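1. The following comprises the amino acid sequence and a computationally predicted model.
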Amino acid sequence: MVAYVFPGQGAQYPGMGKELYTQKPEAKKLFELANEILDFKITDIMFEGTADALKQTNVTQPAVFLHSVITALTSEKFQPDMVAGHSLGEFSALVANKALRFEDGLRLVHQRALAMQEACEINPSTMAAILGLPDEQVEAICSTIVGHVVVPANYNCPGQLVISGSLEGIQIACEKMKAAGAKRALPLPVGGAFHSPLMEPARVKLESAIHSTTFSTPNCPIYQNVSTTAVKDVETIKRNLIAQLTAPVKWTQSVQHMVQDGAVTFMECGPGKVLQGLVKKIHKEAEVDSME
């Protein structure tokens, strides 16, 4: 069985999508439609913009979504048995399995990006990657930090867990992780504490947007970040999408469940190859490839 997986924020790079645009007429139409929906020429930034320009949240999230979805929709290989996406990538996956229309998925991603940016401005915060400690130990250390929000945010693969929280809380946590034997406790260059309670203002805004968007029954199951198991029920998909902003991304567990359910090949749809590496660390026998 083939699983299609879609990357999240951080996979972007200057020039992304330009080859798709120039070589595939169907891709060009979708990119031009995206320019109309967003009311600015995101293609200019994707194809010709600098890395700094691409780092702006209102650009990054739609750009990664567009590259990922258009790669999948214009591929002759597009016949997944199951899909999953890392954080933002979950919206790409839901377009790929027909739960969301392309236009609706893009609008939701843009609204999500703006809502998250506003939440970051309300609560200055950050994230850090913790390498070389068991998940349980990272969780335990987070729970000892009193007076600050510090929570596990991304279970990326065994030995790699990203934590999220207040600026001071993450600083304290990094010191404790190093003292406990972490190989690295590295603050990340992000603008906020994604997948933590500090994203509650964004969750409220996204909830309203999701409830006003039409979802369809998907043609194959999605393994969502919150639940980690196969989902096809529309109402469950919506609940999980809403919860995702303040809950951790359980990528390790999602991949494990896809393997248990028969996934042999994982195809990464979108920019970069980050998910291929994570899948290999989670399940060494998996076949991984990229559509890019």
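-> Good, I have the coordinates. No experiment lies behind these values; they were computed from the predicted model shown.

2. switch to C-alpha atoms for all contacts and neighbour counts from now on
-> Noted.

3. where's L88 relative to A99, distance?
-> 15 Å (Cα to Cα, to the nearest Å).

4. ok, now E139?
-> On the measure of Cα to Cα, E139 and A99 end up 33 Å apart.

5. With neighbour numbers in mind, choose between the two.
-> Each of E139 and A99 has its neighbours counted (other Cα atoms under 10 Å); A99 has more, 24 against 16.

6. doesn't V288 fall inside a strand?
-> Yes: the assignment for V288 (DSSP: H, G, I helix; E, B strand; the rest coil) places it in a strand.

7. which residue sits closest to it, ignoring its sequence neighbours?
-> Using Cα to Cα, 6 or more residues apart in numbering and skipping the chain neighbours, the partner closest in space to V288 is F266 (4.8 Å).

8. by contact count, what packs against the helix or strand that neighbour falls within?
-> Per DSSP states H and E, F266 falls inside strand 265-268. With contacts defined as 3 or more Cα pairs under 8 Å, 6 or more residues apart in numbering; DSSP states H and E, the packing partners of strand 265-268 are strand 2-6, helix 274-282, strand 287-290.

9. most tightly surrounded among the ones you listed?
-> Ranked by mean neighbour count, those are led by strand 2-6 with a mean of 26 (mean count of other Cα atoms under 10 Å).

10. just checking, next helix/strand downstream of it?
-> Heading C-terminal from strand 2-6 (DSSP H and E), you reach helix 18-23.

11. for comparison:
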Amino acid sequence: MIAFVFPGQGTVRVGMGGWLRRDTVASPVLARAEEVLGIPLAELCTRGPLDRLVSTEVAQLAVTSCNLAALAVLRERGVSPDLVAGHSVGELSALCAAGVLDVDATLELVAVRSRLMAGVPDHGGMTAVLGPRPDVVATWAAKVSTPDEPLVVGLANAPDHTVVSGSFRAIERLSDVAGADPATRKVVPLSVGNAFHSPLMEPAAAAWAEAVAAVPMAAPRVPVVPNTTAEPTTDAGVLRTALIEQLTAPVRWTETMGHLTGADRCVEVGDSKVLSGLLRGVGVRCASLADPAALRQVVRAG
């Protein structure tokens, strides 16, 4: 079994997509992304500025264009997955890999998603808590959360890597709790535009649901593991619902990685090593296409 995993917004950096822009198969996909999205992605990815590249309305587009370009390279070389998953916005790339969405529909949905998320009033943030289990951090978040100052687990990235998302005041309270626990190695505020994958994204939820409902979705050719359920499925209706709910629901990546332990091969499809690093932490070897040499190894493996 070969699994494809697709990175999300937190993996952007100046210089991303370099080898993809030089590849004869990938470069037309990147050019098409610029055409569909109407922004100079190549210039931003190559030269920045970083503050513009990491902004929500650009970062999701940059990551997705690299994901889809790398996917095109694998397809052209005859490498196809038996299972796919994507981290946060990377789930849209995974749906494309499974044949649920075509390239243009994927790009257009990401453009809507990024615009809606960037447009939510800035009144929250995200912080990584390293060391304790996600369920422990979830208990802390519930204790410090209030109706006016919500806090939830936004990303359960690994058994010892959890990101909370919500009100700044609630984050401060949780940081105090986490810092007093001997299991906590580090508490790291993230440089993000808002409290993604939390109830604070609710102002964008209705418009996002409308956009997802309007896009044709084919039955997946291979199972997809949605972020909200962390269970493989080939049900297009389940995938549509999961994609809608993903905006305010947590990314259950720790559980998702459990479905990848039986893969003979795993490939991080895009220009990132973040997911391959998380997978390495749970004993799954995953080749990252951030390194062109990894592509040659994946193709040779057949």
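-> That came through, no problem. Note that the structure is a prediction, hence the values are computed from the model and not measured.

12. The strand holding F266 of structure 1 vs structure 2, average offset?
-> Compared with structure 2 after fitting, strand 265-268 of structure 1 deviates on average by 1.1 Å (mean Cα distance after the TM-score superposition for structure 1).

13. so that strand corresponds to what in structure 2?
-> Using TM-score structural alignment, strand 265-268 of structure 1 corresponds to residues 265-268 of structure 2.

14. Stretch 214-232 of structure 1 now?
-> Against structure 2, stretch 214-232 of structure 1 falls on residues 216-234 (TM-score structural alignment).

15. Dump the helices and strands packed on strand 265-268 of structure 1 into JSON lines; add distance to V259 of structure 1 as well.
-> Shown next, in JSON lines, are these (distance: least, Cα to Cα, whole Å):
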{"stretch": "strand 2-6", "distance to V259 of structure 1": "9"}
{"stretch": "helix 274-282", "distance to V259 of structure 1": "10"}
{"stretch": "strand 287-290", "distance to V259 of structure 1": "11"}
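
16. so which of those comes closest to F215 of structure 1?
-> The closest of these to F215 of structure 1 is strand 2-6. By Cα to Cα, the value is 19.0 Å.

17. and the angle for that closest one with helix 274-282?
-> Strand 2-6 of structure 1 and helix 274-282 meet at an angle of 130 degrees, taking axes from the mean of the first three to the mean of the last three Cα atoms, to 10 degrees as the criterion.

18. What are the contacting residues of strand 2-6 of structure 1?
-> Residues from elsewhere that reach strand 2-6 of structure 1 (Cα atoms under 8 Å, 6 or more residues apart in numbering): 68, 79-86, 89-90, 92-93, 258, 263-270, 275.

19. How far off centre is it?
-> With Cα atoms, centre = their mean, to the nearest Å as the basis, strand 2-6 of structure 1 stands 13 Å off its chain's centre.

20. After the longest strand belonging to structure 2, which helix or strand is next? Please name it.
-> Scanning structure 2 for the strand with the most residues, using DSSP state E, yields strand 151-158. Per DSSP H and E, the first helix or strand lying C-terminal to strand 151-158 of structure 2 is strand 161-166.

21. what does that next one rub up against?
-> So strand 161-166 of structure 2 is contacted by 124-134, 137, 141, 149-157, 171, 195-200 (Cα under 8 Å, 6+ apart).

22. Select from those residues every entry located in strands.
-> Filtering the contacts of strand 161-166 of structure 2 for strands - DSSP E - leaves 125-130, 151-157.

23. nearest to D44 of structure 1, of the helices and strands packed on strand 265-268 of structure 1?
-> strand 2-6 (22.7 Å).
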